[in-house]
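J.: Predicted model and sequence follow; I will ask about them next.
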Amino acid sequence: MNLLVSTDWLAAEMGKSDLRIIDATIFLPAHARSARAEFEGAHIPGAVFFDIEEVSDTSSNLPTMLPPAEKFASRCQALGLGDGSRIVVYDNSPLKSSARLWWMLSLFGAHEVAILDGGLAKWQAESRPLESGKPIVRHRHFTVWADKALVRDQSQMSENLRTKAEQVVDARSSGRFTGAEPDPRPGVRPGHMPGSKNLPYSEAFNADGTWKSPAELKALFDGLGIDLAKPLVATCGSGITAPVLAFAAALLGNTKVAVYDGSWSEWGASAHNPVVVGA
């Protein structure tokens, strides 16, 4: 199974016993929309809803931080996601949140995970079938595992300022990166980490929400002087859109891009962390 699958491919594979489909839509409060309610109103047949906000470290004061491995495995089992499943993730979110779940599943040990190109919007635009309501699923075993090589914390990012061992790419908008726009979170300074490069996650997509071609994605990284053959860490506002850049890199052959989970909501909130304002 490819990392990125088409609606044609999914339609042909639908109903196979090892295939699992997940809706990973998440909205910000400003969107004034309920991802779960919209899922129950209409979703791809056979899909289950993965609540990224609930399946997080709810003890943290930071948003949507990675949950303990045991919690993640438990939620996956309850959704019928098990060892050996082929998993296709989609979303209907302006945040392209299927990439966040792709990254989480990869980190927590799922081996075959793909993203549906174009998501629910493309599926609907092609007048493909939908269903509504809450799905009934059978529990399956999901092994507890976590590959911490795919995640970075604040201390590791601080150390990287000294060593410069890893390139850092920021998925936020250019206005938030430069500090021209205030951060939407109270108490979080505008700007970016010293030495980081800015690649807004939205630039990875065509106007219809499908992913840009590998050549176009490579040109985006090349334009910033990022070498995809070398270690790379992606960051953003709260860890939701950074995985878009990790997935783009994976499409180009680098499947080991790490994500700074706390991202700017953590870094910019600390008065001790250096912040650069400007391009």
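T.: Here it is on my side, so go on.

J.: contacts and neighbour counts: CA atoms only from here.
T.: Fine.

J.: In this structure, which residue is most central in space?
T.: Centroid-nearest residue in the chain, with Cα atoms, centre = their mean: residue 100, separated by 1.8 Å.

J.: Pull the contacting residues for that one.
T.: Counting by Cα atoms under 8 Å, 6 or more residues apart in numbering, residue 100 touches 239-244.

J.: And those, which is closest to residue 137?
T.: Of all the contacts of residue 100, residue 240 has the smallest distance to residue 137: 26.7 Å, by Cα to Cα.

J.: For the closest residue to the closest one other than its chain neighbours, give its distance to residue 137.
T.: Nearest residue to residue 240 in three dimensions, chain neighbours excluded: residue 100, at 5.5 Å (Cα to Cα, 6 or more residues apart in numbering). Between residue 100 and residue 137 the computed distance is 23 Å (Cα to Cα, to the nearest Å).

J.: Kindly report the same for residue 24.
T.: 17 Å.

J.: can you check residue 196 too?
T.: Taking Cα to Cα, one finds residue 196 at 43 Å from residue 137.

J.: between residue 24 and residue 137, who's got more neighbours?
T.: Legend: neighbour count by other Cα atoms under 10 Å for residue 24 and residue 137, higher for residue 24 (27 against 14).

J.: Pretty sure residue 181 sits against residue 175.
T.: Yes - proximity of residue 181 to residue 175 meets the contact threshold set by Cα atoms under 8 Å, at 5.0 Å.

J.: Quick check: residue 74 is in a helix.
T.: Yes - under DSSP: H, G, I helix; E, B strand; the rest coil, residue 74 falls within a helix.

J.: So it is in contact with residue 142, correct?
T.: Yes - using Cα under 8 Å, residue 74 makes contact with residue 142 at a distance of 7.5 Å.

J.: can you give me the strands in this protein?
T.: 4-5, 19-23, 47-49, 86-90, 112-116, 151-152, 167-170, 197-198, 232-235, 258-260 (DSSP state E).

J.: Below is an additional structure, to be compared with the one above:
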Amino acid sequence: MRKISKLMVCVLIITSLAFFTGCSSDTSVDNNSDVAIDEVNKEEVPVIQAITTEELQEKLEDNDWIVVDTRINDAYIGWELEGAVRGGHIKGAVDFSANWLRMEVEDRDNLLQDVLKTKGITSDKNVVLYDANGEDVSIVAEYLVQQGIENIYRYDVKEWAMDEELPMESYPNHHLVVPASWISELIENGNNGKPYKIFEVSWGDVSEDYLNGHIPGAVHINTDDVEEGPIWNRLSDSELEEFAKNYGITVDATVVLYGSDSTPAFRVATILKYMGVEDVRVLNGGFVAWENGGYETETEEREKQPVEAFGATVPVNKNYIVDLPQAKEILADQESSKLVDIRSWEEYIGTTSGYSYIEGKGRPAGAVWGHDLNNYRNIDNTMKNAAEIKSMWNEWGISSDQRLSFFCGTGWRAAEVLVYAEVMGLENISLFDGGWNEWQDDASNPIELGESN
């Protein structure tokens, strides 16, 4: 059996009558006693005290306090989950999901240390942790204590959510990225009789990942069916319409996309939105979010079910994806527009092209760096905090009220950022489909190398 820390023991035996048995503490935030004595080992064990809604309200504007949402990312961005009657987070709260502590990723410890610094979760702060399931706070609290953070309080966000007068924040279009539980319900209720499709997206024929287990009913999409080399732009509008009919996609269908790597799913999502599909969703965090949720999978290969008509003339949303002429127009209007590069810093300054099949190095003259895609993802590959995204943009003069067009090498990485920008509520946004590959393919297009002035 996995060893349980002393802090976890204290936390887990909370009852409705007392917060600890064998760990003595007043529930008031004014209690000076912030440690308890473990009678067995005679060691000091930090105590997580409770904080009331009224006390929490008073601390929101206090710089010595920080409020932390420990739930899954979906709840933070706006989904109503785990009994909370309102979605989103307490206004001003940062996020540090217990789910990040469950992930096995390379260099996780250092990554988490950077996250703590970025969010201002430090040992000199009073830290209020909240959840809705009674479990996430305990997991995060144990980790914070290990980092030397001891002034920790716990809160049940369901109480906050029940009072409509208390401010909560949600991303305007959080519905575009969905939790695994939403997909499970979609399958269970059959989308209430409305047409829907679930697709696993990756490059090439049916992948080993798909055959080893996929969301029940999911059909594989090969990205070659929506784009072609050597530039790897989207197919022609007429070809995209045929693609949709071949896969049984209609303009009024709910289309859910996911993959072991979410990037190709976002690539197809942007193309479907350009075409005019009215309800396109991507699984937040990719297939691992489905697996970690404990939902069933199947190994049966599902076949496409073609339809006779897409239901609209492609493209319905023509400006959602732009091409080379429009990209040049954006570059010519630096005051109110930005062409935003979602490649690595090394690609941006021109030390590498980033691709074996792209020779040119550098960036379109006038393009600004929007940071690498990894900076838009949490440790569990869910969407990064919107405030942190905007902070990255501010460094490069990128603002949400500008006309923004995102690009990368061939449109995959930038597609994910485009959807996140839409989730955040930005409207005058697009994908520069050809990206660096198309730009460098014509020697007459001006390029820049090195760091920006």
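T.: Perfect, I can see it now. Bear in mind the structure is a predicted one, so any value in this text is a computation, not a measurement.

J.: TM between them?
T.: Once superposed, chain against chain, the TM-score is 0.87 (TM-score structural alignment, normalised by the length of the first structure); 269 aligned residues with a Cα RMSD of 2.2 Å.

J.: What's the residue nearest to residue 240 of the first structure aligned with over in the second structure?
T.: Aligned against the second structure by TM-score structural alignment, residue 100 of the first structure finds its counterpart in residue 267.

J.: start and end residues in the first structure for stretch 387-407 of the second structure, please.
T.: Using TM-score structural alignment, the partner range for stretch 387-407 of the second structure is residues 215-235.

J.: Start and end of the matching stretch, how far apart?
T.: End-to-end distance for stretch 215-235 of the first structure, by Cα to Cα: 23 Å.

J.: for stretch 337-347 of the second structure, same thing?
T.: Start-to-end, stretch 337-347 of the second structure (Cα to Cα) is 22 Å.

J.: Onto which residues of the first structure does that stretch map?
T.: With TM-score structural alignment applied, stretch 337-347 of the second structure matches the range 166-176 in the first structure.

J.: cool, stretch 114-130 of the second structure as well?
T.: Stretch 114-130 of the second structure covers no residues of the first structure once aligned (TM-score structural alignment).

J.: How far does that stretch stretch from one end to the other?
T.: Termini of stretch 114-130 of the second structure sit 21 Å apart (Cα to Cα).

J.: for stretch 106-121 of the first structure, same thing?
T.: Stretch 106-121 of the first structure has an end-to-end distance of 24 Å (criterion: Cα to Cα).

J.: Equivalent analysis for stretch 364-373 of the second structure, please.
T.: The straight-line separation of the ends of stretch 364-373 of the second structure (Cα to Cα) is 18 Å.

J.: May I see the buried residues of that stretch?
T.: 364, 366-373 (16 or more other Cα atoms under 10 Å).

J.: Please list the residues outside the match of stretch 387-407 of the second structure that contact it.
T.: The contact list for stretch 215-235 of the first structure (Cα under 8 Å, 6+ apart) reads 152, 165-171, 197-199, 204, 241-243, 245-246, 248-249, 252, 254, 256-261, 263-264.

J.: And those residues, which of them are buried?
T.: Counted by 16+ other Cα under 10 Å, the contacts of stretch 215-235 of the first structure give 152, 166-171, 197-199, 204, 241-243, 245-246, 248-249, 252, 254, 256-261, 263-264 as buried.

J.: Which residue is the nearest non-sequential neighbour of residue 240 of the second structure?
T.: According to Cα to Cα, 6+ apart, the nearest residue to residue 240 of the second structure is residue 226 (6.4 Å).

J.: Next, the contact list for the closest residue to residue 190 of the second structure other than its chain neighbours, please.
T.: Leaving aside its chain neighbours, residue 190 of the second structure sits nearest to residue 196 (7.9 Å; criterion: Cα to Cα, 6+ apart). Residues in contact with residue 196 of the second structure (Cα under 8 Å, 6+ apart) are 190, 253-256.

J.: Same check on residue 140 of the first structure?
T.: Neighbour list for residue 140 of the first structure: 77-78, 80-83 [criterion: Cα under 8 Å, 6+ apart].

J.: per the alignment, the residue nearest to residue 240 of the second structure corresponds to what in the first structure?
T.: In the first structure, residue 226 of the second structure lands on residue 55 (TM-score structural alignment).

J.: Now do its match against residue 150 of the first structure, distance only.
T.: Residue 55 of the first structure is 18 Å from residue 150 of the first structure, by Cα to Cα.

J.: Look up how far residue 220 of the second structure lies from residue 137 of the second structure.
T.: Taken as Cα to Cα, the span from residue 137 of the second structure to residue 220 of the second structure is 38 Å.

J.: what about the residue mapped onto residue 111 of the first structure from the second structure, neighbour count?
T.: Using TM-score structural alignment to pair residues, one finds that residue 111 of the first structure aligns to residue 278 in the second structure. Residues within reach of residue 278 of the second structure, counting by other Cα under 10 Å, total 16.

J.: cool, residue 178 of the second structure as well?
T.: When neighbours are defined as other Cα under 10 Å, residue 178 of the second structure has 20 of them.
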